[in-house]
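Enquirer: Please work out how this folds:
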Amino acid sequence: MTSVRGICDSRFDRVGQALQRNIDDGAEVGASVVVDIDGHRSVDLWGGFRDVEHNSPWEMHTITNLWSCTKMVTALAALLLVDRGELALDAPVAKYWPEFADNGKSDVEVRHLLSHTSGVSGLEQPATLEDFYDARGTAARLAGQRPWWTPGTASGYHVLTYGHLIGELVARISGVSLTRFVDQEIARPLDADFQIGAAAADWPRIAPVIAPVVAPMPDADIDPGVAAPDSPAARTFAVGATPEDANTGAWRRAELGAVNGHGNARALANLLSVIARGGESDGARLLRRPTIDRVLEPQADGVDLVLGIPLRWGIGFGLPCPQTLPWIPDGRVCFWGGWGGSMVVMDLDRRMTISYVMNKMSAGIIGSPRSAEYVTAVYDALES
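Expert: Here you go, the predicted model:
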């Protein structure tokens, strides 16, 4: 047994109590939770263990694979270029990446990539996970593909391709890789312990991800058409990653801007509170308000063609969808999470960011009972 450490304002005691209880009863192995309200850390807690054997405690500077929480940071990289006037959300992708116009994609816009509506949610077969480790090679293959549905008409979650598509745009505009851009332009300026992939020197402090007990399935009834053999879902999931893959050196050395960011709850709060705080962080303005407002513009609202559940997408982030995640409040809120339950919620009206990261994965694809418990405890505290 280990005690939760860190800071927690008294009004958020239920958050700390929930984290301690979940660690004590084994629902969590190791985890961290942060609540940032306009730059004040009301909650910054961590505890448990880095390993399933309970030999190594989860420390302040423990990091882990963040799965799709990585997508939010990759989206933030694109938004920085938008804010600087170097990338236009409504421009064709081919304006910056001419090869992408091939096979009927000349009208695909940048916002379609960011909102999972481009029709390019996976690699055509034959393909393997190892192919994705070649970031530029995979991007070239995606540029040559035909969309799997009419771009802009529906979302189809870009499980692995999101980082390659946005990363190629970032590389072509900035002249540096997505990994380097995020490090130089976002993580270092915001003092965030975050990296795409993980440097070998940091491997000793990584908490390996722990596979869920049961296979992940969407938490809703799936339209049979979604899972048909020739559907975008089947074609997207023809290449997948496992928790065991995420604990390998090959994974950590790769640039997978959709799924292999490494960090903790504090790192994600440092990065993404920029959205909740109107583009500012510690006196520095990274994004202007019009750029932030565009994040909240609905781009898709309906059953996602890959995940098979109702989703609402803004530009780069999910928007509240009571049918799927009733514990995410309505309003000027955006969010997303990672496979197994990690979650970041940005509440622009309250200038608040909630982040949660863990190593023991739950079965859910989006959120988990634990992430719901922590987020609900935060909002209950605010209401009381």
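
Enquirer: alpha carbons only for contacts and neighbour counts from here, please
Expert: Noted.

Enquirer: Surely Arg266 touches Asp44?
Expert: Yes: between Arg266 and Asp44 there is a contact under Cα atoms under 8 Å: 7.1 Å.

Enquirer: Could you measure from the most centrally placed residue in the chain over to Gly302?
Expert: The centre of the chain sits closest to Cys69, judged by Cα atoms, centre = their mean, with a distance of 2.1 Å. From Cys69 across to Gly302, the span is 22 Å (Cα to Cα, to the nearest Å).

Enquirer: close enough to count as contact, the residue nearest to the centre of the chain and Gly257?
Expert: No: Cys69 lies out of contact with Gly257 (Cα under 8 Å); the separation is 9.8 Å.

Enquirer: mind listing the helices for this structure?
Expert: With DSSP state H, the ranges of helices along the chain come out as 13-24, 69-83, 110-114, 129-132, 135-143, 161-174, 178-181, 232-236, 243-246, 249-253, 265-276, 289-295, 369-383.

Enquirer: Columns distance to Ala94 on top of those, output as TSV?
Expert: Formatted as TSV, the entries for these read as follows, by distance: least, Cα to Cα, whole Å:
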stretch	distance to Ala94
helix 13-24	46
helix 69-83	15
helix 110-114	9
helix 129-132	22
helix 135-143	9
helix 161-174	10
helix 178-181	18
helix 232-236	23
helix 243-246	32
helix 249-253	29
helix 265-276	27
helix 289-295	21
helix 369-383	38
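
Enquirer: closest to Leu307 out of the ones you listed?
Expert: Each of those has some distance to Leu307 by Cα to Cα; the shortest is helix 232-236, at 6.8 Å.

Enquirer: burial of the closest residue to Trp149 other than its chain neighbours, as a residue count?
Expert: Excluding its sequence neighbours, the residue lying closest to Trp149 (Cα to Cα, 6 or more residues apart in numbering) is Gly119, at 5.1 Å. For Gly119, the neighbour count with other Cα atoms under 10 Å is 26.

Enquirer: another one to check against the first:
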Amino acid sequence: MKRPAFISGVGLATLLVLVANVIQHQLRTPYTPWRCTLPLVHCPSPLIQGYVHPDYQRVRDIFEANLASGDDNGAGVAVFVQNELVVDLQGGWQKLNPRIPFTEDTLQLVYSSTKMLANIITAQFVQKGLLDYDAPIAWYWPEFAQGHKENVTLSDLVQHSAGVGYLDTPLKEADFRDPDSFSQLLARQPHNFGGAKTRSYHAMTGGWYLNEILRRVDPQGRTIGQIAEAELLQNYGVEWHLSANDDLEPRLAQIYRPPVVVQLKPLLVSIFSGQESYMVDLLRKKSVAYRTLVDSTPNQVPVFDLVKSDVRKLEGPSYNGYTNAFSIAKLAAMMANRGRAVVQGEPDLLDEKTYAIASAPMPLAYDILIRRPMATLKGGFGFNYEYAVDGVIFTGWTGAGGSVFYWNEEYRIGFGYLTNALKGSAPDARSLSLLHEIVYQAKKQKSPVLP
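Expert: Below you'll find the model as predicted:
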């Protein structure tokens, strides 16, 4: 009988339909479990909690829609406008199995958004007269001068032009056990470009070098992480950990990788269009991108696996920060207020002079890792002209997969967004949709504030 051939044809058609369904699901609702899209299957709706000012209710609606559509899984957003907290929301799931809600107690890994925290604390040391952006790092750390690094300045380091974006030897967790030995390892590293000033993103290493500088000038010999936990929480109610030991584990949001289709799309676009892309460079083990983003990660742990690895216990001021949206927005609000406190009775974050120095625009420079020009300010803060929102330009930085640490002086907006549903580069459609509504309301609320 020929029935098996007929059945195989039906089976093939069914398989093709299922594959098409899966691909469509991954592109449209990537973070909704596939079974939750099937008929007669009930899955719990994402929970939303927190505060929103009546004028900003539309922000909550957008935030909730991102979660309900499966474009987000667990997330937080907080916003200050004109020194007032107008949004502080959390929603979705800290973990899917078992289901744990994403709440104000959840701590989210925000990757490179942590660089802004490190740069703010560095600016505070400039304010105290303990550091100078234009001074060679070797003034504070003589051993650093090895390998054509004698002329590298603090400003070079925070602007990703110090020539130490990657380490020649792949890092191991054991390298961190002895702080003095790790310090020597960093000092011995030759300049990546033979001493020639070159912009090349310091994804992992920048914070370790900042730690070595700060602990040499801090009267108590502290690292950036120790300073953040001791001073920011006490002074501002800001919680930001630069490592995560076992006691924090119950509060850590689980990271959810982008579906394979979502991960491959930008890579395939780059390959077939011939565009320069660090994602293509990552396929070559000798490339600057691979040596920076893979070899220079402790134990070469993939970025999406940091939370479930012991590597999370190692302090990483450039990439290993665990926080909440409120803490990001609170710091961003003070930066939007030119360093001044936004809550009466709290100390200023920076004085006017230091804020002006750290916020001085620097010449646009092409980054050989990111493969595009990067606009930065003297203190290492990004100037995001290419992501202007309805004509409003934000200063700050973003983190792998989606987190955003942005501020704008003109309308005094401090914005923090984080998510455990990682995509590609940030800001992405989720955070930009929120920012468009925030900017719209901020423009209605008050005319621009002149300095």
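
Enquirer: hmm, back to that, show me which of Arg266 and Asp44 of the first structure is the more surrounded one.
Expert: Using other Cα under 10 Å as the criterion, Arg266 of the first structure and Asp44 rank with Arg266 on top: 30 against 21.

Enquirer: corresponding residue for Phe144 of the second structure in the first structure?
Expert: Aligned counterpart of Phe144 of the second structure in the first structure: Phe100 (TM-score structural alignment).

Enquirer: so who does its match touch?
Expert: For Phe100 of the first structure, the contact set (Cα atoms under 8 Å, 6 or more residues apart in numbering) comprises Val93, Ala94, Ser106, Leu142, Ala143, Gly144.

Enquirer: Would you mind finding the match for Leu306 of the second structure in the first structure?
Expert: So, by TM-score structural alignment, Leu306 of the second structure is matched to Ala246.

Enquirer: which residues does its match contact?
Expert: Contact analysis of Ala246 of the first structure by Cα under 8 Å, 6+ apart lists Asn65, Pro208, Val209, Arg252, Asn260.

Enquirer: Strands along the stretch 151-300 of the second structure, start to end?
Expert: Using DSSP state E, counting those that start in this stretch, the strands of the stretch 151-300 of the second structure run over 240-241.

Enquirer: Regarding the second structure, what is its longest helix?
Expert: The second structure, longest helix under DSSP H: helix 3-28.

Enquirer: Now do Gly263 of the first structure against Pro92 of the first structure, distance only.
Expert: 33 Å.

Enquirer: Comparing these two, which residue is more hemmed in?
Expert: A side-by-side neighbour count of Gly263 of the first structure and Pro92, using other Cα under 10 Å, places Gly263 first with 26 against 20.

Enquirer: who's in contact with the more buried one?
Expert: Gly263 of the first structure makes contact with Thr62, Ile63, Thr64, Asn65, Leu66, Asp193, Phe194, Gln195, according to Cα under 8 Å, 6+ apart.

Enquirer: what residue of the second structure matches up with it?
Expert: Aligned partner of Gly263 of the first structure by TM-score structural alignment: Thr323.

Enquirer: And for Ala372 of the first structure?
Expert: Taking TM-score structural alignment, the alignment pairs Ala372 of the first structure with Leu432 from the second structure.

Enquirer: Give me the nearest residue to its match, chain neighbours excluded.
Expert: Excluding its sequence neighbours, the residue lying closest to Leu432 of the second structure (Cα to Cα, 6+ apart) is Val389, at 7.7 Å.

Enquirer: what about that neighbour, how many residues close to it?
Expert: The burial count for Val389 of the second structure: 18, using other Cα under 10 Å.

Enquirer: I figured it was touching His436, is that so?
Expert: Yes: using Cα under 8 Å, Val389 of the second structure is in contact with His436, at 6.1 Å.

Enquirer: Among the helices of the first structure, which comes closest to Gly338 of the first structure?
Expert: The closest of the helices of the first structure to Gly338 of the first structure is helix 69-83. By Cα to Cα, the value is 4.9 Å.

Enquirer: Give me the residues contacting that closest one.
Expert: 87-89, 114, 162-163, 166-167, 169-170, 178, 181-182, 186, 196, 257-262, 271-272, 286-288, 291, 316-317, 336-338, 342-344.
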